[in-house]
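S.K.: Provided below are the primary sequence and the corresponding predicted coordinates.
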Amino acid sequence: MTGSSSFLKRTGLRLNYRTIGVILLFLFRQEQAHAIDPSRAVGQYLRQQWQVESGSTAIRINAIAQTPDGYLWVGTDENLLRFDGFRFEEIQPHSEGLAPIRHVLNLIVDSGGALWVRTEDSRVLRYKNGSFKSLLSPEQGESTVTAIGKPLGEGIFASGLSYGLVQVTEKGIQQIHRNAESLTLAIVQTTDDLWLGTRENGLLNWSHNTLNVMNQGIPDLKVNSLLATSSSQLWIGTDGGLAHWDGHKTVSDVLPAEMNSLQILTIVQDRDGNLWIGSSRGLIRYNSRGAQWMPRDARDRGTAVTAVFEDREGNLWFGSGGNLERLRDSPLTTYGNPEEAAGDQYGPVYADSRGRTWFAPLTGGLYWMRDGITHPVVTAGLDKDIVYSIDGRGDEIWLGRQRGGLTRLDAVGDIIKAKTWTTANGLAENSVYAVHLNRDGSLWMGTLTSGASHFQGGKFHPFDVGNGLISNTVAAIEEGSDGTMWFATPRGLSALHGLAVKSYGTTDGLASSDVVSLLADPQGGVWVGTTGGFSFADKGQIRRIDVPLRSPETVVGIALDRQGLLWLATTMRVLSVRRSALLQLPLVAGAFRSYGMQDGIHSTEGVRRNRSVVADVAGNIWITTNRGLSASSPSVSRPSPIAIPQVEGVMSDGVALPTSGEVRIPAGAHRLTFNYAGLDLRSPERVRFRYRLDGFDKKWSPPMEGREAVYTNLVPGKYKFRVVAANMDGQWNPVESAVSLYVQPLLWQRWEFEIACVGILLLMAVWIYRARMRYLIVQANMRFEERLIERTRIARELHDTLLQGFISASLHLHVTAESMPPQSPIQGSLQTVLQMMEKVIEEGRNAVKGLRTFHGTRRGLEQMFRELISELGAEDAAGYSVVVEGELRSLRAAVYEEVWRIGREAVINAWRHSQARQITVRFEYSSARLTLSVIDDGRGMDAAMIHRGRPEHWGLQGMRERAARMGARLHIESRPGQGTRVVLTIPAAIAFHDDMRDRKLASTGLGRM
């Protein structure tokens, strides 16, 4: 090892192309994430905690790092752990020449993406591509390594008692300075210099081959941590407090007095400029707003923070005792209950141009908030009334009240003046539910029973059902970009343009006639929220938007932010979606994002009040829920880093297999399990996966949350398992993780053996099939022959007895009628009876003719079923449909009749008895069978009724008998309240004409049908 006078220059330039690629990829991913918002109070970050244990004992965390594959690495007093957002996995060297890792002191990820590990037993290990390599250890001549640091170039810096200060790379060790007189605890490199923090000698600076002591102004000579924030800026953490080197001098009174004497253990600066300080008494955030403690509770009061790290997603991780904790921004911030406010259930909200947010609790009163400080409004009796709606401009605030009419507040600074209008001043009623301030300064208000009013020039002008309004109950009012006034009512939507009024309902495209909320789009049109869904009205046309709502779910609030995100609050959820995506057809799957407790809101239930969701001048969205007032940040629209998929393991019948190279699956394995992860530490619970096994799956699996894929009884051969991941925004990573495998065959799974078996089985199957078809055709012909004989006998008996009797009676009546005088009073009755008997005789002849031979009709069965609904006298056939699948084939006459009668009985039962709204008749023609399905959504039947039928009704029994007679299978599925499904399946050999086959069968005496 030799020294070098140009060391700093070379370390800054020693970057190969592969290293540069890794750095660029990592920086690209970081640019997509946002860090911890410095404008929030520390207590407003989302905080989550995992306990790191060895057995039942918590173990201290000493170091945290993240490799480019997305895994978080945690070094503890007992082991090295890898964390994927859900579980910790202990990682140990597999090489026989390396001892297990027991006590980790430092972790560094170098510019090439390798992980460097410093352990208590004076080893420095390098981990990359799944394997460890020892590059500095007592066996290699270094007795004790006291610190490692990250250079601007390759590898790491290390300081040891034997070698002194060195740079360690994969190629070897290069000495920088002997440094025998100091025990180094921290190493950091700036653009110009190398800085060393020591245990007893304070702060040292290595520059131009010279080691300089820089102790002036530092609070203590034991330097535990160093952080370089620019080319010459340096933060110094000591046992006696925090100091800052500004390039010329050291300043030690940066923190407030109560924090000055703390033992500083670690320092990190995030990408938004927040300085995070781990001390002996907890975590501190320091930025331009000052220093703040991380709120502590009984679990962590006074616990030292020994490791702090910011990951690629912008999360802040820190180790506090045996706990690994995460801080992150949330898309929404919920403000706690102000002591003055009654409860946390708020109704209307309004954000003015002065940075104030006005809100009203559901129980009464009015408040305004700025910078998190809440002020009550008690003027004009507002503290004793309920405010229904708020709107305004500048210092002018308009309020609609439950009992107090209409109130205007002039809020200049902290001075608030009020003026109120009631019925005594011409107001239609004192309960004003909705107020809207127009661009021209006039005001519209809506009431619950007296319609709307336009307040202009000091006078109220009514607008109610007498003027064309569709209902006198007005829930919301909006002014469109073209000046059209829109009114939401429980009977539909009314639009007033000039003097013309037009109303819209469900027949015009509204999701429901009960309209609850409105939002005028600045680009034209209006968004409409109802109790049954979401719609968009523009230029006289209304289009329903397929929002993934559950029933019953009402859209109670709508707002649009500056980034083009449309926010919806419903009675069950809070959603956002890009406006541009809503106007596309069809709507892109996954376009909507749903927000929950993990996003910073305390409840997902919106409040049904006018203007419960609004946008402020800064682009934030304010939402009132039944558990607080929440605000979004413009950063919510920034995309999250892509999730990195990783196949973590392969198991065969519960035995883990090595995943390096091609995985060989033992012969006879029954169950193959793939474990995988999607590395997105910001919201790992929202990562979605798709996977496929090439050689088995024909397409990718649907998106799912599961982190395990199971395959059973795979045939021998080569496969490739692939998995991709999507982050919380639904963005899929184009890079997949894959593992190749080979399932080894058993002796009897060889291809020669399989071909012989397949040949034998094919011959047997053909013989069995032909024999079975012949048997079925013979049986069917016999049944149809018997049936034809019986029908002929019945027709003959009817003709010779009943029909002849009717004819004889008719002749006698004719004789009687002819013998009566034309003027006889009973002549008319006799003629009527004769006409009736002629009709009965004609119908009898047709019945006898039908019994002898069923000629059917030239129309197809499908057309007959389509016309059946009109025969039943149905006035509305919208719920009835006939569907045909497959290529139509000609049916045998007897089969034609039986299918018609069975299907007709099923449709009649569904129409008359099940109270069905939807009835579907489906024909499926295939080479193997004919299938008739009759499906309804009626009230269904229980098992007893399916088996026995309705009392004194024989329809189901008759259907079964007809199916059995022709060798078909009838299956009935039904449950009370879940509809009924009747399925008739007829083998092709029985159902269809086949002229060539019929001629062959006729030659054997089996073809008569």
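M.R.: Now that the structure is in, tell me what you want to look at.
S.K.: rest of the way, CA atoms for contacts and neighbours
M.R.: Noted.
S.K.: the chain: helices as residue ranges?
M.R.: Along the chain, the segments classed as helices by DSSP state H run 7-13, 17-32, 579-582, 751-798, 804-819, 827-852, 861-871, 893-913, 943-948, 955-965, 988-991, 995-1004.
S.K.: any chance of those in TSV, plus mean neighbour count and distance to Trp116?
M.R.: Below are the helices of the chain laid out as TSV (neighbours: other C-alpha atoms under 10 Å; distance: least, C-alpha to C-alpha, whole Å):
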stretch	mean neighbour count	distance to Trp116
helix 7-13	15	17
helix 17-32	14	16
helix 579-582	16	46
helix 751-798	14	50
helix 804-819	14	108
helix 827-852	15	93
helix 861-871	14	74
helix 893-913	19	73
helix 943-948	13	69
helix 955-965	17	76
helix 988-991	22	71
helix 995-1004	12	79
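S.K.: could you dump those helices into JSON lines with distance to Gln167 added?
M.R.: Below are these laid out as JSON lines (distance: least, C-alpha to C-alpha, whole Å):
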{"stretch": "helix 7-13", "distance to Gln167": "9"}
{"stretch": "helix 17-32", "distance to Gln167": "17"}
{"stretch": "helix 579-582", "distance to Gln167": "53"}
{"stretch": "helix 751-798", "distance to Gln167": "59"}
{"stretch": "helix 804-819", "distance to Gln167": "119"}
{"stretch": "helix 827-852", "distance to Gln167": "103"}
{"stretch": "helix 861-871", "distance to Gln167": "84"}
{"stretch": "helix 893-913", "distance to Gln167": "84"}
{"stretch": "helix 943-948", "distance to Gln167": "81"}
{"stretch": "helix 955-965", "distance to Gln167": "88"}
{"stretch": "helix 988-991", "distance to Gln167": "82"}
{"stretch": "helix 995-1004", "distance to Gln167": "88"}
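S.K.: ok, second structure coming up, stack it against the first:
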Amino acid sequence: MRRWRMRLLGLAMLMPTQAVTAGTEGFKHSSWTPEQGAPGNLVGITQSRDGYLWLASTEGVYRFDGLSFERIPLPRDSRFANAIPTSIFRDRTGTIWVGFNQNAGAAIYRSGRLVPVPMRDAPPSILKFAQTRDGAIWASWGGQGDRLFRYFKGEWRLMDYVVGLPPGEIASMATTADDSLWVSLGQSREVGSLARLPWGASRFVAAPDRVGFTMLGRAPDDALWISDGLGTRRIRDRLGTATSGDRIFPAVPGAAVPSLAFDRRGGIWGTTRGVGLFRIDPAAAVPLERLQAGRLLTSDATIETFVDREGSIWVATDAGLDRYRPVAIARIPLIPPDVQDGLKMARAIDGTVFVAAAHRLYAIAPGTPGRVVQDGVGRIGALCPAVDGGVWAVHAGRVTRDGGGESIGFALPPDRMTPTSCAQDRDGRLWLDGEGAIWTGARGAWRQVPSAGTGGGVMDIVPDPQGAGVLVNTGAADLLRLTPEAQGRISARQLGIGPIAALWSSGAGVYASGAGGIARIQGGRVQRIGTAANPWLAGVRGMAQGSDGAAWFLARSGIVRVAAQDLDQGFARPGAGIAHRTFDAHDGYETRGQAISFRGAQVAAVGDGRVIVATRAGPLVADPSQLGADALPPPIHIRSLSAGGTRWRDPSGRVVLPKGTHTVQIGFAVNSLAVPSRNAAYFRLEGQAGDWTGAGNRREATYTNLSPGRYVFRVIGVNADGTWNRDGQTLAFEIPATFLQSWKFKLICLVAALALLWIAYRIRVRVLARQIRSRLLDRLRERESVARDIHDTLLQSIQALMLRFQFAIDGLPANHEARPDLDDAMDRADMVLAEGRDRLRDLRRTEGSADPEAALREIARRQLAGTAITAAVRSSGTARPIDVVAWDELASIASEVLFNVARHAHASDVSVELQYRPGGLMLRITDDGIGIPAEIAREGRRGHYGIPGMRERAARFGGVLMIERRREGGTQVTVTAPAAMVYRAGAREDSQDR
């Protein structure tokens, strides 16, 4: 702040390091007119905390994110129907206030819309706002009568008579650091006055200053400035104390009620309302610069100025919006371009850069804007540093040293060509190019270097940092290394960059560039960086390293800066990309490098850190001190949410969207206004799969096919300087489910689906059961048919045959020796016949399905005959008719089990139970014998098929057979079968356990 004040006081007439160009040099001008969507007739500018530029216009209220203008609807109150905005202001809390005409009063921006601030007896218009320490808002209008109003604790109050406001039209209001409220008043267009209301005082105090009708401007150091017919000057310091002896800058003829803004380089910008824009640079020899329509200005009717958070100056005009952004690249007004002979540059050992242009020699010393060293020197063919100070210049047939103490000069070598390249080695010898040759010598004693091998000529000569000679670029792929006695080469294979386009020295190294990249010769070795990962390095014209070690390249794409550590890493890893920053037209580089025929250094570093670049538009200066002037993260703002035809502006909290919403659009902004096109945004939606998405040039995200649920939208961004805002902003929203999307409906659908599946399953089971039953019934009928045939034929024939044998035996004498054998055979035949009848009865077991319990008793009696085992047979549940096929298999299983009990169980009791259940039928046979081994229960006895056969029989009617060894002794065999397979339709009979 002290340095800034010193500028304004004019105590130092030299341009400081931070600002070496005068006027608008160093500022990039941009403009927006109605053709680009900007409103016209602007009357006020401010900036909100979220980074938007807010504009008051006769066309309405707008906010601007650097890319698009968004119109904010006026309040719905009828008072604002025909009113237009007349002022705009941001208070300390960040609230945006808008003043209106037509006695509408004021409105504030809240929750995405302008809300009226009720004001009884509002003035015809509100032109200015101010705020004091207590948070009170002061508003004024520019007419007579009731002029000053105060809003405090939700109430407006007229203050003219309360605080003793002096007469006159209020032009502007401002506060100083001591919280005094200052008012500038006007008695006419030429005569005005000042009044002050100290903090805590009850009455205004008139100031004795002689002023015109003007506005107050508050400088960065909180001092008050005015501009009127007497000039532009400071009238009060930050505490409101009158100043004396301050410099008065010239007035601008025709300016009416100027408003002032102060840039970060010490300049003062002022409007005129009709004769353009002016800028005052206190450190310049001619401090006042005028801008008018057609020269970096859209209209002469300039109304308001404003400085944004990044240091840009904004100007409101009746034709649109102008911006003057401080940039790191600027022209040097002192030195003109030279398209005929080209610029020549060389850096002396004291950090001064000498520039030859238009028959003059200039010197740019550290901390100075530059000066003319010699005028009328004619065409300078070559310029190179002298080892003992100053530079060597080739002109008018001589070589002279300038700027290094004693002036020395001597004639050029006897060559038909005027040298275009020169260098002085560490031993003080000068080297000059000639026609197919190179000359070297000191104080005019020249000799030609033998076998120079220059071929078509020499393009660049630089001192060899490793020897007493020079390195020479002839445009070939090899680099010559020359000494007075010998020559050598650095081969193209070592360089690895193709034909050499340029050669220069910087620091302790020599650099060469070509289509394949750049090479560095330093410390006895060659390193390179290729263009595969760094395409911007192709065809570099030159480079210089600033005081911080950063390298500044003149490339085809613009001026490229690479940090020192990044450059070293690039040479260490030649295949990797290098972090860099390119300065192009957005940064003040609106031209290109000189023609390739103009040789010598194209980039040179001043000792104070500035870098000079030779271009077709003249020398440009790159000032590293202007880099990162605003390292603040860019504000990220979610400006809208749209869904189902409804739009929420500046949504906050959790937004509940209409039921059934499938598509949402979310608008956002990265509010760095410096170079908005370089801002980048990345977004993601939590609640939906996906990673961060780059927004590109879009500032809206669209999501489709969203399901009901809760979502969180996140957006982050980075500005043109590479400063990130990784916190970004979030928006939570919820999509309620419709009935068809609700869990209740889904549950109903699930239950219905399960029911349909169950029905389908039951139908399928019934069909399969019917098919199985039909096949088994066919087999059963075939069995019965076979049994009848055997009974009706074989058994009856055998019985008839036995009857005949019996007749024959009866005819034999009682003592016949064959009679006992025949009687025994007949007994055996009776037994076989009885067994055959039993087997036939087994084949016809279907008859037992009518009374399963009785049939089981009969099976038990027959299978347990001849044993001491007692059998108990009973049934339980509601009796149901059993399918004959299923009963046949069930009875066979019961017969097999009881047969095994009789033969193997060594039991005394056996229980047979038949249970009728709603879900099916269960047959359980339990004995109290020795029990069955577990392995036999699982797989049966090897070589026997009783147990596997029982399991197969159970499976035929959908049943399951289980054989278990009981803990208390014995074996339990259980057969269960589903109702659909064992029951058949018919009348039910109720029975009790018995």
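M.R.: That came through fine. Keep in mind the model is a prediction, meaning the values are calculated, not measured.
S.K.: re the thing from before, closest to Ala591 of structure 1 out of the helices of structure 1?
M.R.: For Ala591 of structure 1, the closest of these is helix 579-582, at 6.9 Å, according to C-alpha to C-alpha.
S.K.: just tell me the aligned range of that closest one in structure 2.
M.R.: Aligned by TM-score structural alignment, helix 579-582 of structure 1 falls on residues 564-567 of structure 2.
S.K.: compare the helices of structure 1 and give me the one nearest Leu226 of structure 1.
M.R.: Closest among the helices of structure 1, using C-alpha to C-alpha: helix 7-13, at 18.2 Å.
S.K.: which stretch of structure 2 lines up against that closest one?
M.R.: Going by TM-score structural alignment: helix 7-13 of structure 1 matches no residues.
S.K.: and the match of helix 579-582 of structure 1, how far from structure 1 on average?
M.R.: Superposed on structure 1, stretch 564-567 of structure 2 shows a mean distance of 1.6 Å to its aligned residues (mean C-alpha distance after the TM-score superposition for structure 1).
S.K.: mind listing residues that contact that stretch?
M.R.: For stretch 564-567 of structure 2, contacts defined as C-alpha atoms under 8 Å, 6 or more residues apart in numbering pick out Asp548, Gly549, Ala550, Ala551, Ile578, Ala579.
S.K.: got the contact list for the residue lying closest to Leu165 of structure 2 once chain neighbours are set aside?
M.R.: Distances taken as C-alpha to C-alpha, 6 or more residues apart in numbering put Phe204 closest to Leu165 of structure 2, at 5.8 Å, once the chain neighbours are dropped. Contact analysis of Phe204 of structure 2 by C-alpha under 8 Å, 6+ apart lists Val163, Gly164, Leu165, Pro166, Ala195, Arg196, Leu197, Pro198.
S.K.: who touches stretch 377-388 of structure 2?
M.R.: In this structure, residues lying in contact with stretch 377-388 of structure 2 by C-alpha under 8 Å, 6+ apart are 341, 344-349, 356, 358-361, 391-396, 401, 404, 418-426, 428, 600.
S.K.: how far away is Phe213 of structure 2 from Ile759 of structure 2?
M.R.: 95 Å (C-alpha to C-alpha, to the nearest Å).
S.K.: how much space separates Phe784 of structure 1 from Ile777 of structure 1?
M.R.: In terms of C-alpha to C-alpha, Phe784 of structure 1 sits 10 Å off from Ile777 of structure 1.
S.K.: Ser288 of structure 1 too?
M.R.: Counting by C-alpha to C-alpha, the gap from Ser288 of structure 1 to Ile777 of structure 1 is 91 Å.
S.K.: with Leu24 of structure 1 instead?
M.R.: The spacing between Leu24 of structure 1 and Ile777 of structure 1, counted by C-alpha to C-alpha, is 74 Å.
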